[in-house]
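Enquirer: return atomic coordinates for the entry below.
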Amino acid sequence: MTRGRSPVLQRRRLAAELQRLRGVSGKTLEEVADHLECSPAKVSRIENNLVAVRIQDARELLDLYGVVGDRRDTLLGMVRAARSKGWWAPYGDVLDESTENLLSLEEEAAAILVYDNSVVSPLLQTPEYTRSYLRSWTDHDLSTVDRRAELFQERQRVLVGADGPRLSVVLDEAVLRRPVGGGAVMREQLHALAAVAEHSGWDLRVIPFEAGPYQAMGFPFQIFEFRADPRVVHTEMFDGGRVLETAEEVGRYLTAFDQVRASAWEPGRSRDFLLELSETF
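Expert: Down below sits the predicted model:
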């Protein structure tokens, strides 16, 4: 898997840049729509990343905004990249838009901060843990379970290689004590997590029950940091995920992550706990 240039993030960057260029030009939505011979609603959808921009529309927009030279070539390259397919395209039969957005964030992230309180993060799940977990989904038949389990394992490849993201994970003790798939599955999963805690480029910590309550308790989330883009937050809900982008929203989750990390054991103590706990299954 080659990391970078996620089509989903390319569309987001392109939409933001087209909106910025219109603002700089002083053009109204109506004036741009007249130039494209379309409705103002279509222009708004393009700028808010609700529809993909066609290459011809992009050329006409750049003409209108007076964008030339290398900058023009770069933006047209973004249009082409935004219309390409991500590595996850073969799994379209088991993907929704929310999951596609999450995969695109994972693909380009320079760092991923994870807090989970109910299940091991898919980025760290063993194959049998994943299958056991997915079998509990009442709307999944066996073939769907196998396809999604394959997708879960494939997405872990973003962590491999010299350009893989820095990983910082905090797990509530409840995640680790909940039996998923039986003793053998749990022992394998706990040993895998202990290996993560030993990894030189990653940081895994456990919040023990004895730490008491904390602000984020009950609300799993991930924070994605990028080399050239602002941080974003991804939160999980029963029917999909949500991406938060405003500075205020992201700042609140950064504060919450700092708190859960401070409440957790250091990686060494967390590793010892994982190995000790594995012996109880």
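Enquirer: only C-alpha atoms from now on, for both contacts and neighbour counts.
Expert: Noted.
Enquirer: which residue is the nearest non-sequential neighbour of the residue nearest in space to the middle of the chain?
Expert: For the chain, the residue nearest the mean C-alpha position is Leu102 (3.4 Å; CA atoms, centre = their mean). Leaving aside its chain neighbours, Leu102 sits nearest to His234 (7.3 Å; criterion: CA to CA, 6 or more residues apart in numbering).
Enquirer: state the distance from that neighbour to Leu171.
Expert: 16 Å (CA to CA, to the nearest Å).
Enquirer: quick one, helices of this structure?
Expert: Taking DSSP state H as the test, the helices found in the chain are 7-25, 29-36, 40-47, 55-65, 69-82, 97-108, 127-134, 142-155, 173-177, 183-198, 247-263, 267-278.
Enquirer: for Phe238, find the nearest of those.
Expert: Phe238 lies closest, by CA to CA, to one member of the helices of the chain: helix 97-108, at 11.5 Å.
Enquirer: pull out the buried positions in that closest one.
Expert: Glu100, Asn101, Leu102, Leu103, Ser104, Leu105, Glu106, Glu107, Glu108 (16 or more other CA atoms under 10 Å).
Enquirer: now show me the structure for the sequence below, then we'll compare the two:
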Amino acid sequence: MNLTVRAEELGDELRRLREAAGFSLERAGELIDASATKMSRIENGLREGSTEDIAALLAIYGCVGPRRTELLRLAHEVDRRGWWQRTKPTFDERVRTLLNLEKKADLIVNYECMNVPGLIQFPDYTRALMIECEMVPADEVEARMTTRMQSHSVLDRPKPPRLLALIDEWVLCRLIGSPAIMAAQLRHLAQSAERSNISVRVIPNQGAHAGLNGAFWLLKRDNGHKVVYLENLTSSLFLEEPEEIEIYETAIRHLVRRALPAEESVRMITELARRWETGGVA
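Expert: Here you go, the predicted structure:
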């Protein structure tokens, strides 16, 4: 079975349930007459366990009700590429799949045309973004902030992924929060670009370019597995078909060609930070 987002999601959920129930990999395998190797492959999305295997594990872990129904449906679909997630009711559930993919990625390319890429957002900027958009309930802001900030740890692990952040120049000039918050965010961007695994490239405001259709993420592993992630207000879309991935890779090549070199991008960011500090960007 080819690795798919659905298979990985199922494996991740089974691992969480097993650990919460207090079972070792070996013991859980014994209870369904499966080796620890097979269990490991199921949890890593590398082998399709039978529906009976999954149902038995869910029973052992005490997973019942709608969650059991959802995971069994996922077990039937693990070999399908591409996933339009429309049934994730909470913010944490909607972003969980993306966070899991970020943790496993060796390369992350994030193009943004409306706001700073999430992995290198400054906390005050993130909070202001949530409040000012008026789409996040006030009592959820801090919880979402915690989730967002925890996701940043992927860049601090011993072998972090490489991040290529492609940012439209308009993002740097759009007032979010206050001039002081914008200055702090841009200083944070410039500091992030100093890290060996992070490259920040600004696409100057000079005509149309390949990113005008909206933001996207490309998450790639050294084993060749690639996923493109898109989001909107109510759902998430994960693309896995090679033909679709190729289109986004072409867009990335065009955007990189249009973007300022890394050093020039940082100079622009630093200059705009200074201008925000002294009154704003005209």
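Enquirer: next up, the contacts around Asp33 of structure 2.
Expert: The contact partners of Asp33 of structure 2, by CA atoms under 8 Å, 6 or more residues apart in numbering, come to none.
Enquirer: who has more neighbours, His234 and Leu171 of structure 1?
Expert: Leu171 (25 against 22; other CA atoms under 10 Å).
Enquirer: quick one: contacts for the more buried one?
Expert: By CA under 8 Å, 6+ apart, the neighbours of Leu171 of structure 1 are Tyr115, Asp116, Asn117, Val120, Leu204, Arg205, Val206, Ile207.
Enquirer: mind doing that once more with 10 Å?
Expert: 114-121, 204-208, 220, 260-261, 264, 270 (CA atoms under 10 Å, 6 or more residues apart in numbering).
Enquirer: next step: those restricted to strands.
Expert: Val114, Tyr115, Asp116, Leu204, Arg205, Val206, Ile207 (DSSP state E).
Enquirer: hang on, the earlier thing: pick the one among the buried residues of helix 97-108 of structure 1 closest to Glu150 of structure 1.
Expert: Out of the buried residues of helix 97-108 of structure 1, the member with the shortest distance to Glu150 of structure 1 (by CA to CA) is Leu103, at 13.9 Å.
Enquirer: map that closest one onto structure 2.
Expert: Using TM-score structural alignment, the partner of Leu103 of structure 1 in structure 2 is Leu99.
Enquirer: now its match: how far from Ala273 of structure 2?
Expert: For Leu99 of structure 2 relative to Ala273 of structure 2 (CA to CA), the value is 29 Å.
Enquirer: repeat that for Leu260 of structure 2.
Expert: Separation of Leu260 of structure 2 from Ala273 of structure 2 (CA to CA) stands at 17 Å.
Enquirer: what is the neighbour count of the aligned residue in structure 1 for Ile108 of structure 2?
Expert: Aligned by TM-score structural alignment, Ile108 of structure 2 pairs with Ile112 of structure 1. Ile112 of structure 1 has 21 neighbours, counted by other CA under 10 Å.
Enquirer: surely Ile112 of structure 1 touches Val169?
Expert: Yes. Between Ile112 of structure 1 and Val169 a contact is recorded at 8.2 Å, counting by CA atoms under 10 Å.
Enquirer: can you report how many residues neighbour Met237 of structure 1?
Expert: Neighbour count for Met237 of structure 1, taken as other CA under 10 Å: 11.
Enquirer: give the contact list for it.
Expert: Counted by CA under 10 Å, 6+ apart, Met237 of structure 1 has contacts Phe219, Pro220, Phe221.
Enquirer: as a markdown table, those with neighbour count would be great.
Expert: Listed next are these as a markdown table, based on neighbours: other CA atoms under 10 Å:
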| residue | neighbour count |
| --- | --- |
| Phe219 | 13 |
| Pro220 | 19 |
| Phe221 | 22 |
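Enquirer: and which of the residues you listed is nearest Arg131 of structure 1?
Expert: Taking CA to CA as the measure, Pro220 is the one of these closest to Arg131 of structure 1, at 20.8 Å.
Enquirer: and the closest one, what's its match in structure 2?
Expert: Aligned partner of Pro220 of structure 1 by TM-score structural alignment: Ala215.
Enquirer: ok, now Glu47 of structure 1?
Expert: So, by TM-score structural alignment, Glu47 of structure 1 is left unmatched.
Enquirer: distance of the residue lying farthest from the centre of structure 2 from Leu17 of structure 2?
Expert: Residue farthest from the centre of structure 2, counting by CA atoms, centre = their mean, is Asp33 at 35.4 Å. Asp33 of structure 2 is 18 Å from Leu17 of structure 2, where distance means CA to CA.
Enquirer: one more: Arg187 of structure 2?
Expert: Distance of Arg187 of structure 2 to Leu17 of structure 2, given as CA to CA: 41 Å.
Enquirer: distance check, the nearest residue in space to Ala192 of structure 1 that is not next to it in sequence against Ala184 of structure 1.
Expert: Leaving aside its chain neighbours, Ala192 of structure 1 sits nearest to Thr126 (7.4 Å; criterion: CA to CA, 6+ apart). Distance, Thr126 of structure 1 to Ala184 of structure 1, using CA to CA: 12 Å.
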